[in-house]
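1. sequence unknown, structure follows:
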C-alpha cells in the first residue's frame, strides 16, 4: 500500500482552484480516472491562466479533529522492525525513503522533488529547517535491510498539524506500516495544544484514503494540481 499524503506548499507547485479540469486523449480517460475533462463544476471549460493545454490531477485534503488527551494510541510494528526518532543524522534516511516511496507513484507527476534522490534530500531539508517543523512527529521505521517508512509534520495556524509525507517503500508495503506511522505521530503529540491534523492524498490512492477514513479523517476539500509538462501526452 502506498501512502501518499501531501500538504506541501514548499515544493514549487501551488494549489489550483477546485473545478479546474483539462481534456485528455481518450486513452487517458476512464470512468474512474483521475485525469479530468476540461470542464469546471458549472460545465464550463477553464484553466487558471486562460490556457487549455494543461492537465490536472485530483487530490483531497483530509482532516482529523484531534485532541491528544482523548485516547491512547499504541503503535505496533511487525517483528524485527523498529522506530527511529528524529535526529539530524537520519535526515538522508528520510529522504531516501521518500524517494523510494514516491518516485514511481502518481504524486511524481505533480511534485518534481520526487524525481531524484537529490530532490528528496532538498525537500527533507526544507521541511526540517522550517520554524514550524515538529521533530516529535517525525519518525522513521527501520527494517532488517534498512529504513523503510517515514512521516513528517509541521505546525500551522489554528492549532493544526499538517502531515507532509507518509511513505512506505514498495518491498515493505501491506504490513501495516502506514497505519503504524500515523499512530506513532499521534501518540507523540501530547505536549502540543492541537485540535486538528490535516493531510493531502491523491484521489487515485484508494487504499490510503480508506486508511485515513478508518482513523477518523474526513475529506474537506477537493484540489486540482497541475501535472508537470513532461507527463502530458502530446
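-> Cool, got the structure. Because the structure is predicted, anything quoted here is derived from the model rather than measured.
2. For the rest of this, base every contact and every neighbour count on C-alpha atoms.
-> Noted.
3. next structured bit after the helix or strand hosting residue 183?
-> Assigned by DSSP states H and E, residue 183 belongs to helix 177-187. Following helix 177-187 in sequence order, the next helix or strand is strand 196-202 (DSSP H and E).
4. Report the angle between that next one and helix 177-187.
-> 160 degrees (axes from the mean of the first three to the mean of the last three CA atoms, to 10 degrees).
5. How is residue 204 assigned, secondary-structure-wise?
-> Three-state secondary structure (criterion: DSSP: H, G, I helix; E, B strand; the rest coil) places residue 204 in coil.
6. Pull the number of nearby residues for it.
-> As a burial measure, residue 204 scores 18 neighbours (other CA atoms under 10 Å).
7. structure B:
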C-alpha cells in the first residue's frame, strides 16, 4: 500500500485553531498556549509551515523564528508537531527541510532547537538531519525534565547542496 500523500504549505493566523488543537494533542500540558501560537504566527520574524493531507486534514506543522545571537542570524525551531495518525511517513522530515531552506534563504548560519532527552523519535530525526546535541539543559521542561540543545550549521548543508 502506498504512503498517504501530503503537501507543505505556509501556515498563518487563519490556521490558529487547528494548529493549537494539534499542539495540545501532541504536547498535552506542555503545549504552547493559543496566545503564544497567535504571537508566533503573527510575528514578522517567524516562519511557519503546515503539512496537509490530500483530503485536507492537517497532518503537522512547524514554527521557527529568525533571531540574532552574538551578531549572527540563526533560525530557532519553536515547535514541530505531527498528528499521531500520520507519523512515520516523512512529514516531520519534510517540514524540517522546508524550514531549513527558508532559514538559509534569510541568511541564517545555524539552526537551534531544544528537544526532550526522552523523545527518542525526535532525537533520531534531528540526528539524521545533521543536528549535533551541544549541551544538556537541566530542568528545561520542569523539575527532572531535561532537554538537549541541538544545533546545525547551515553552511555545511548549503555547501553540500551546490
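-> Yep, that arrived. Keep in mind that what you see is a predicted model, and the values were worked out from it rather than measured.
8. Could you get me the TM-score between them?
-> In this superposition the chains share a TM-score of 0.74, using TM-score structural alignment, normalised by the length of structure 2; 137 aligned residues with a CA RMSD of 2.2 Å.
9. re earlier: return the mean post-superposition distance for the helix holding residue 183 of structure 1 against structure 2.
-> Superposed on structure 2, helix 177-187 of structure 1 shows a mean distance of 1.1 Å to its aligned residues (mean CA distance after the TM-score superposition for structure 1).
10. For that helix, name the packing helices and strands.
-> strand 139-143, strand 146-156, strand 160-168 (3 or more CA pairs under 8 Å, 6 or more residues apart in numbering; DSSP states H and E).
11. Just name the most buried of those strands.
-> Neighbour counts (mean count of other CA atoms under 10 Å) averaged over each of those peak at strand 160-168, with a mean of 25.
12. Which part of structure 2 matches it?
-> Aligning strand 160-168 of structure 1 against structure 2 (TM-score structural alignment) gives residues 74-82.
13. contacts for that stretch?
-> Stretch 74-82 of structure 2 has contacts (CA atoms under 8 Å, 6 or more residues apart in numbering) with 22-23, 26, 59-68, 91-92, 103, 108-114.
14. What count of nearby residues applies to the closest residue in space to residue 22 of structure 2 that isn't next to it in sequence?
-> Excluding the flanking residues, the one nearest residue 22 of structure 2 by CA to CA, 6 or more residues apart in numbering is residue 83, at 6.6 Å. As a burial measure, residue 83 of structure 2 scores 17 neighbours (other CA under 10 Å).
15. residues in contact with residue 83 of structure 2?
-> Residues near residue 83 of structure 2 by CA under 8 Å, 6+ apart: 22, 25, 26, 58, 59, 60.
16. so which of these hold up in structure 1?
-> Cross-checking those against structure 1 gives 22, 25, 26, 59, 60 as conserved contacts, using both residues aligned by TM-score structural alignment, their matches' CA atoms under 8 Å.
17. So which of the residues you listed is the closest to residue 119 of structure 2?
-> Set against residue 119 of structure 2, the nearest of those by CA to CA is residue 26 (12.0 Å).
18. Figure out the helix or strand that the counterpart of that closest one in structure 1 lives in.
-> Aligned against structure 1 by TM-score structural alignment, residue 26 of structure 2 finds its counterpart in residue 101. Per DSSP H and E, residue 101 of structure 1 falls inside helix 91-102.
19. What is the mean deviation of that helix from its aligned residues in structure 2?
-> Averaged out, helix 91-102 of structure 1 is 1.8 Å away (mean CA distance after the TM-score superposition for structure 1).
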